[in-house]
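[1] Return atomic coordinates for the entry below.
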Amino acid sequence: MVVLKKGKRHVVVAQRAAPVRAAFTPSKPSLGEAMGLRDTDDALALRSSVALVMDQNSNEVLFQKNAGAVLPIASITKLMTALVVMDSRLPMDEVLTITEEDRDTEKHSSSRLRFGTQLTRQELLLLALMSSENRAASALGRHYPGGLPAFVQAMNRKARELGMNDSHFVDSSGLSSSNVSSATDLVRMVNAAYRNPTIREYSTQTEHEVNVLGRTQHYVSTNRLVRGGNWEIGLQKTGFISEAGQCLVMQARVHGRNVVMVFLDSAGKLSRFADANRVKDWLEHSPSSPQRGFPSSPNLTQGPGSAHAVLASQQSRGI
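    Here you go, the predicted model:
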């Protein structure tokens, strides 16, 4: 390349810049993946690490896969939040305010419920169940007598009452990976939530509009099966954080039978719904073949190689 400098010609040899290579950073594995649960084969070729399908009326186990594994459950936690809110008998028409205290400092997720938003407890519960609104769930916990610490204590107390001996809760939203449970425990929670008509209604509502600081916000269900209309779903909840993978629990009527389905640590955004459809198709076209009865008091405590131990190891290494 020739350039002019003070009227004189200078030849400048351009050097090619060295290529910049972006460092490849593998995505953080879910706990189930780290435990090797995704390598478990099953007859339906599900993409969920954990699956449990039970007849709700007879408690017969129709299908199971790693049902005793204790894993993070993400926003499935909000079903327990709803149970505690309903047990509290606090006024559902009381207006609560979203504040900076409801900011997600765990995963730094966004929310359309801006600080200063005022909604009733009823509307916040609906948004938490239908749209998995984290700030709504946080506000519900904060406005419990004694605040969020007392609310979390009530969550764990409720879990013990339901016989959920593999479960532990630390927040009302499910953003922390320390909210853990097993599929067997989650069936108990789904059955308890199903007995409450308000939780059934809110978790299966397809859409809702609320007023957020003078502007109308439209919310829809996080469950595409609810929105699709091809299922008869009585209760549902979705969940996702990286440590938990994609999660889904449902009560549904399939082929004349009331069933509870649990899918944890599914790989891919749509695979949990595909797994549910695969189970539905199997139930509709296969004869009943329960694997075993549901234990009245399951002893599913994990040993040293448990999910709890792997999670502690991950957290200590910053994984």
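[2] going forward, measure contacts and count neighbours with C-alpha atoms only.
    Will do.
[3] ok, which stretches of the stretch 101-250 of the chain are helices?
    121-130, 134-142, 147-161, 183-194, 197-204, 224-228 (DSSP state H, counting those that start in this stretch).
[4] Just tell me which of these ends up closest to Ser316.
    Checking these against Ser316 by CA to CA gives helix 147-161 as the closest, at 23.8 Å.
[5] Now do the closest one against helix 134-142, angle only.
    Orientation check (axes from the mean of the first three to the mean of the last three CA atoms, to 10 degrees): helix 147-161 against helix 134-142 gives 90 degrees.
[6] Strands along the stretch 201-319 of the chain, start to end?
    Here the stretch 201-319 of the chain has its strands, by DSSP state E, counting those that start in this stretch, at 207-212, 215-220, 233-241, 245-254, 257-266, 292-293.
[7] Pick the most buried one from those strands.
    Scoring those by mean neighbour count under mean count of other CA atoms under 10 Å gives strand 257-266 as the most buried, with a mean of 26.
[8] okay, now the residue nearest to Ile199 when sequence neighbours are not counted: neighbour count?
    Spatial nearest neighbour of Ile199, excluding adjacent residues (CA to CA, 6 or more residues apart in numbering): Ala193 at 6.3 Å. By the criterion of other CA atoms under 10 Å, Ala193 has 22 neighbours.
[9] Which residues are in contact with Ala193?
    Ala193 sits next to Leu79, Met80, Ala82, Leu83, Ile199, Arg200, Leu235 when contact means CA atoms under 8 Å, 6 or more residues apart in numbering.
[10] measure it to Leu129 for me?
    From Ala193 across to Leu129, the span is 11 Å (CA to CA, to the nearest Å).
[11] Overlap of the contact sets of those two?
    Jointly contacting Ala193 and Leu129 under the rule CA under 8 Å, 6+ apart are Leu79, Ala82, Ile199.
[12] Could you dump these into a markdown table and include neighbour count and distance to Asn59?
    Converted to a markdown table, the shared contacts of Ala193 and Leu129 look like this (neighbours: other CA atoms under 10 Å; distance: CA to CA, whole Å):
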| residue | neighbour count | distance to Asn59 |
| --- | --- | --- |
| Leu79 | 29 | 20 |
| Ala82 | 26 | 24 |
| Ile199 | 23 | 21 |
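[13] And this one, please, so the two structures can be compared:
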Amino acid sequence: MRRTIVLWIVIGSLLAGWGVTPAAVKAEPPALSTYAEAASLIDVTSGRILYSKQGDKPMKIASLTKVMTAIVAIENGNLSDMVKIGQSAFGKEGSSLYLKLGEEMSLHHLLYGLMLRSGNDAAVAIAEHIGGSIEGFAFLMNQKAQELGMDNTHFMNPHGLDMEGHYSSANDMAKLTAYALKNSVFQEIVKTKTKRVPRPEEKWDAVWNNKNRMLNIYPGADGVKTGYTKQAKRTLISSATRDGQQLAAVTLNDPNDWLDHSNMLDYGFRHYPLQPLVKQGDKAGDGLVLGASFNYPMTDEEAARIAMEPELLQEGTASYRLGERGILKLLMDGQMIGTVPIYAEGSPQLATSVRSAFRFTEDGPASGNGGFIYRLKQVWSALFTLSH
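    Alright, predicted model coming up:
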């Protein structure tokens, strides 16, 4: 409790010295509008939803379903497996790779066909190979949805063709996308514009061009998936990376999705840059260091409301003997947005801590709207100077 009080006293006095007052802080970002029935914008690193319009409304999602199909297949299958095209996959209605009955193709290549060309035949073949049946694979999909906290989602098939009981929401699909984009295999597939795949039974290789126009029209675009059915209408997930920050946008039933996604991504990058709060290796007191970096997307106004609260372990505990010393809580308006481990200097656990791609220069953050955050970093150092 004493440390918390000291922290707030230090922040108040130092900010006063820096001249940071409400009048000097930017206002909240302007309202964002879209043509979509439902929409969501998420920061991939933190998982923070930056914008939501009817984000929790269960809706038909069409081929956005294949994001879950792909990640379940990647996590449960062997990419080098040869998958045989069965009767259920052969000639499946809707978008297709035109795979032949009995043809064999590697799971890895099928995943490219699934995500670039939205092949429903590939979806069925993958599902039967991984789950043993459509029903078995749908069970794995729903299990993963539950694990990720997708509370407004239920899958009935791997392709997204309209079916009773098959639905998700914009926010749930944003959560799923942020999770999937942390998988290197998934990320490599969805950012690919063109893929050439050998088909020994044909006279020529298959050449698949990605249907996602965002890859060509939006700078930094690197995914993810298009979708359409008569009932779902146009659905789209896009992602883009700028200055080390990756965002993902989701729209459901949106007649003007390419424009909306460009505007949503611009909005996120402009108003919610990923800002560094602490860096792995920062001093956290005598003989104490932080075990990980922590970045968070926020407006300049929100950055002025960040607080840091250390919670240290008592000596003599098993964790203490292993080198752990506690956690640093990071809060915005009193609500915790994350934690960072605190270790004793030289602890072997430091070697396994997660490193952030964000780096500090000698004069402050290397990029982003980091002026205030750099000052907050100085506050953090001052806090432990005063409290030890």
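[14] counterpart of the residue nearest to Ile199 of structure 1 in structure 2?
    Under the alignment (TM-score structural alignment), Ala193 of structure 1 pairs with Ala180 in structure 2.
[15] try Ala74 of structure 1
    Using TM-score structural alignment, Ala74 of structure 1 pairs with Ala62 in structure 2.
[16] Ok, Asn156 of structure 1 next?
    Under the alignment (TM-score structural alignment), Asn156 of structure 1 pairs with Asn142 in structure 2.
[17] list the contacts for that match?
    Taking CA under 8 Å, 6+ apart, we find Asn142 of structure 2 in contact with Thr153, His154, Phe155.
[18] Relative to Lys60 of structure 2, how far out is the closest residue to the last one other than its chain neighbours?
    It refers to Phe155 of structure 2. Spatially, and ignoring its direct neighbours in sequence, Phe155 of structure 2 is nearest to His166 (4.8 Å; CA to CA, 6+ apart). His166 of structure 2 sits at a distance of 7 Å from Lys60 of structure 2 (criterion: CA to CA).
[19] Comparing those two, which shows the higher neighbour count?
    Neighbour count, other CA under 10 Å: between His166 of structure 2 and Lys60, Lys60 has more, with 27 against 19.
[20] thought that one was touching Ala232?
    Yes: counting by CA atoms under 8 Å, Lys60 of structure 2 does reach Ala232; the two are 5.0 Å apart.
[21] Now do the shared contacts for those two.
    Shared contacts of Lys60 of structure 2 and Ala232, defined by CA under 8 Å, 6+ apart, comprise Asp162, Leu252.
[22] Find the residue at the geometric middle of structure 1.
    Nearest to the mean C-alpha position of structure 1, by CA atoms, centre = their mean, lies Gly239 at 1.8 Å.
[23] How much space separates that one from Pro72 of structure 1?
    10 Å.
[24] cool, Asp166 of structure 1 as well?
    From Asp166 of structure 1 over to Pro72 of structure 1 (counting by CA to CA), the distance is 11 Å.
[25] that older thread, closest one to Asp102 of structure 1 out of the contacts of Ala193 of structure 1, please.
    Ala82 (17.0 Å).
[26] in what helix or strand does the closest one lie?
    In this assignment (DSSP states H and E), Ala82 of structure 1 forms part of helix 77-88.
[27] Not counting its own residues, what contacts that helix?
    So helix 77-88 of structure 1 is contacted by 125, 128-129, 132, 137, 140-141, 151, 154-155, 158, 169, 172-174, 179, 189-190, 192-193, 199, 237 (CA under 8 Å, 6+ apart).
[28] Also stretch 109-125 of structure 1?
    By CA under 8 Å, 6+ apart, the surrounding residues in contact with stretch 109-125 of structure 1 are 82, 91-100, 104, 133-137, 139-140, 202, 210-213, 217.
[29] Mind checking which of the residues you listed are buried?
    Among those, those that count as buried by neighbour count (16 or more other CA atoms under 10 Å) are 82, 96-99, 104, 133-137, 139-140, 202, 210, 212.
[30] Spell out which residues sit in contact with Gly91 of structure 2, please.
    Contact analysis of Gly91 of structure 2 by CA under 8 Å, 6+ apart lists Tyr98, Leu99, Asp121.
[31] still on that earlier bit, roughly how far does the residue nearest to Phe155 of structure 2 sit from Ala232 of structure 2?
    Separation of His166 of structure 2 from Ala232 of structure 2 (CA to CA) stands at 11 Å.
[32] Hmm, Asn258 of structure 1 is touching Gln56, no?
    Yes: in this structure, Asn258 of structure 1 is within contact of Gln56 by CA under 8 Å, at 5.4 Å.
[33] Could you say which helix or strand holds Leu277 of structure 2?
    Following DSSP H and E, one finds Leu277 of structure 2 within strand 274-278.
[34] Quick one: list the elements packing against that strand.
    Helices and strands touching strand 274-278 of structure 2, by 3 or more CA pairs under 8 Å, 6 or more residues apart in numbering; DSSP states H and E, are strand 294-297, helix 371-387.
[35] what range in structure 1 matches the helix or strand that comes right after it?
    Sequence order places strand 288-290 as the next helix or strand after strand 274-278 of structure 2, per DSSP H and E. Under TM-score structural alignment, strand 288-290 of structure 2 corresponds to no residues of structure 1.
[36] hang on, the earlier thing: tell me who's in contact with the residue nearest to Phe155 of structure 2.
    Contact partners of His166 of structure 2, counting by CA under 8 Å, 6+ apart, are Lys60, Thr153, His154, Phe155, Met156, Asn157, Gly160.
[37] Ser238 of structure 2 matches what in structure 1?
    Aligned by TM-score structural alignment, Ser238 of structure 2 pairs with Met250 of structure 1.
[38] wait, its match sits on Lys237?
    Yes: the criterion here is CA under 8 Å, and Met250 of structure 1 meets it with Lys237 at 6.6 Å.
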